[in-house]
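Peer 1: here is my input; please provide its structure:
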Amino acid sequence: MIIERAELFLFELPFIKSYQSSYGKMNQKRSIIVKLSTSDLSGYGEASTLPFPFYLPEYTDTSYIVLKDLIIPKIIDKNINHPSEINQLLSHIKGYNFAKYAVETALWDLYSQKLKTPLYQLLGGTNQPIQIGGAVGITKDKNKLLEEISLKIEQGYKRIKLKIKPDSDIKPLEIIRNQFPTIPLMVDANAAYTLKDIDTLKTLDNFNLMMIEQPLGWDDIIDHAELQQQIKTPICLDESILSLDDTRKVIKTNACKIINLKPGRVGGLTKAKKIHDLCQKNNIGLWCGGMLESSIGAFFNLSLATLDKFIYPAALNTNDYIDDIVTYKCLAKNGTVKVPNFLSDFEVDEEKLRHYTVALHQFNSKS
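Peer 2: Model (predicted):
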């Protein structure tokens, strides 16, 4: 596959309502689409970053600069036989996993089209419906909280994730459990706590939670291992897992029992597949989280989630948007979604994409 042309779209897609977590509030998602073209095919990928460096150091505007100045120029006119080759080609660039992921997924889209083979099949998955979980942001309004939980249950979501932070944790959980004592429930702290909060974190054991996601530092492994020894609820790591080597370390130290595997965070589907295989060998449960992707990004997440060790409901946030950049939006029905064979099944709507684009850069063959 010789990459002859590329387009880089920096776009902003508005939410139906503000999204609140421990690291901030968003009214829209600022994200990046990469379009790569050969002589006869075009493939799309999404750099599903956040608009600020509060989740990880990489954020949307830095990803855009790295893609524009360093990554895309490196691949124009390159003959790439398999998407995994991008890892070696870009190995000199340290970090920027989301930016690399956008290019790798566009290559997977091209490769899947070229072979006329569904992406999930190329990754080793099976075409089974994926269970989807719903997420609820931080709110101090009891009635609003219960309304949001009730809506997620009515929509058929298979588990509920509640965002928490210090002083917004025990009380909302008491409210939820008093009203909904048996719903599958987990919490996500986005690294808002330290071991000084051990008493609060131990109290979370009382709420019959599926897992506590990333309670401690975003790049920590050691303190999570200490915490997991002191609490019964499984710890799920998210931000701490940036590579296969990080995965090896958390397994060795027993720092968690579950991993939220986001392919953009670890630099691509190829790397995510290796992490999946290591977790499968070591009985670490997986679920495929989300970064508030459009339907384009969601397609790649869900294709990965067809692999065997993804045993917990995945994330899908396309319902949160007023609009999307495809003709046929990726949506869950009764808490499940069937993964399409090809990204083209959604039909990328370039008119919509350009409507929401705030910056565009084009690249052409140098020859």
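
Peer 1: drop to CA atoms for contacts and neighbour counts, all remaining ones
Peer 2: Fine.

Peer 1: distance of the most centrally placed residue in the chain from Tyr64?
Peer 2: Centroid-nearest residue in the chain, with C-alpha atoms, centre = their mean: Gly290, separated by 2.8 Å. As defined by C-alpha to C-alpha, to the nearest Å, Gly290 lies at a distance of 20 Å from Tyr64.

Peer 1: skip ahead from the helix ranked longest in the chain and say which helix or strand is next.
Peer 2: Criterion DSSP state H: the longest helix present in the chain is helix 97-115. Next along the chain after helix 97-115, taking DSSP states H and E as the criterion, comes helix 119-123.

Peer 1: list the buried residues of that following helix.
Peer 2: Residues of helix 119-123 classed as buried: Leu119, Tyr120, Gln121, Leu123 (neighbour count, 16 or more other C-alpha atoms under 10 Å).

Peer 1: one more sequence to fold, the one below, so I can look at both together:
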Amino acid sequence: MPRVCGLEVFRLVLPYGRRPESILVRLTDYGGMTGWGEVVDSDPKTWSILQERLAPALIGVDWEHPDELGVVPGGSAADMACWDLWARMRGVPLAHALGGSRTSLMATVRIGAERNLDSLIARVNRHVCAGYAHITMDVHPGWDVEPLRAVRMAYPALGIGLDARGAYTDVEALEALDAYTPSMIERPFTGPGGLADHADLQERVAAPVLLEVGSAVELTEAVAAGAGRALLMRPAALGSLREVRRVHDIAAAAGWEIACAGGQGTGLARAATVAAASLPGCALPCDVAEPPRSAQIVTPPVGVDGGVVAVPLTQPGLGHGIDEDQVRRLAKESHRA
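Peer 2: Reported below is the predicted structural model:
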């Protein structure tokens, strides 16, 4: 039975991109076992909540399973740390603790809009040569049919997903892309609220329309509306691994395909995404591209080898060691309770 006797919270500034902030939670059991969690979040409220409310909610509290804790203050970072601690104490990989059955995952790599078609084809070629069998192209009005046609002509057998990032208002414009056999059309319209437009598009195209939702309630509404046939599942955005399983189960029961995606960070949140992607309904290629080495705190790194992501099954919990020296080097602020 886990019983937390201490916790630390770290606020890190990551050395890449727009220098996003990552918050790490480290829980320690009376037996000396630790569990780690992470969320990439620059909202100062998250840091304040973890400082003020996490310790009273967890320290000295007996619990048999993370689901018993309900909504843990601090969101996905604290929830992940509870799951990691529980799985480590049980001696089981987090993937198995969640109900996962996959030992490896096909990966996708995201391709942003390029300056010209030659640059696009060259970039796709680099990833194909690295072993990727699937890519996800960003598309928007003015950069869609022509680049998709060029990639399809160059690589007839390549899996090509399309991420519209909510840039479209015209169903007909997206319908034209279906002629080039995309594997999915992701986030075609802004937000899940325009379910009628999503349903209209899904009726017109053979490719699954891939929706991203923020809760099981939103997914249930989308399924009822026939607003797609596939789900983009981001564990960090769903707030807890319990909600991840609920969303997975709803989508799988409806016959929807599922793709998992991670976020920026140090590798911890991506490790949890890999565990979630091992669930049986997550058959679509996952997006867990390796973060820069300068930001990695996990060993072995979470990354892709030959277009495939291995699910760590030989070690309990998240399945990765933590470089605590690197954590403290990157930490902008820390709190101990």
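
Peer 1: so how far is stretch 159-168 of the first structure from its chain's centroid?
Peer 2: 18 Å (C-alpha atoms, centre = their mean, to the nearest Å).

Peer 1: which residue numbers in the second structure go with it?
Peer 2: Counting by TM-score structural alignment, stretch 159-168 of the first structure pairs with residues 134-143 of the second structure.

Peer 1: and the contacts of that stretch?
Peer 2: With C-alpha atoms under 8 Å, 6 or more residues apart in numbering as the test, stretch 134-143 of the second structure has contacts from 107-113, 124, 158-165, 167-168, 173, 285.

Peer 1: pull out the buried residues from those residues.
Peer 2: 107-111, 113, 124, 158-165, 168, 285.

Peer 1: circling back: gap between the two ends of the match of stretch 159-168 of the first structure?
Peer 2: With C-alpha to C-alpha as the measure, stretch 134-143 of the second structure spans 19 Å from end to end.

Peer 1: and stretch 60-72 of the first structure, by the same measure?
Peer 2: The first residue of stretch 60-72 of the first structure is 16 Å away from its last residue (C-alpha to C-alpha).

Peer 1: now do stretch 146-161 of the second structure
Peer 2: Taking C-alpha to C-alpha as the criterion, the two ends of stretch 146-161 of the second structure lie 15 Å apart.

Peer 1: gap between it and the chain center?
Peer 2: Centroid separation for stretch 146-161 of the second structure versus its chain: 25 Å, with C-alpha atoms, centre = their mean.

Peer 1: between the buried residues of helix 119-123 of the first structure, which is nearest Leu145 of the first structure?
Peer 2: Each of the buried residues of helix 119-123 of the first structure was scored against Leu145 of the first structure by C-alpha to C-alpha, and Tyr120 proved nearest at 35.9 Å.

Peer 1: now the strands for the stretch 201-337 of the second structure?
Peer 2: Counting by DSSP state E, counting those that start in this stretch, one finds strands in the stretch 201-337 of the second structure at the ranges 209-212, 230-233, 257-260, 298-299, 308-310, 321-322, 331-336.

Peer 1: go on, the stretch 1-150 of the second structure?
Peer 2: 4-13, 21-29, 34-40, 104-106, 109-111, 134-138.

Peer 1: TSV for the ones you listed, including distance to Asp144 of the second structure?
Peer 2: What follows is those, written out as TSV (distance: least, C-alpha to C-alpha, whole Å):
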stretch	distance to Asp144 of the second structure
strand 4-13	35
strand 21-29	33
strand 34-40	30
strand 104-106	24
strand 109-111	12
strand 134-138	8
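
Peer 1: tell me the most buried of those strands?
Peer 2: Mean neighbour count (mean count of other C-alpha atoms under 10 Å) peaks for strand 34-40 among those, with a mean of 25.

Peer 1: which secondary structure elements does that one sit against?
Peer 2: Contact here means 3 or more C-alpha pairs under 8 Å, 6 or more residues apart in numbering; DSSP states H and E; on that basis strand 34-40 of the second structure packs against strand 21-29, helix 76-90, helix 268-277.

Peer 1: now with 10 Å?
Peer 2: Where contact means 3 or more C-alpha pairs under 10 Å, 6 or more residues apart in numbering; DSSP states H and E, strand 34-40 of the second structure is packed against strand 4-13, strand 21-29, helix 76-90, helix 235-238, helix 268-277.
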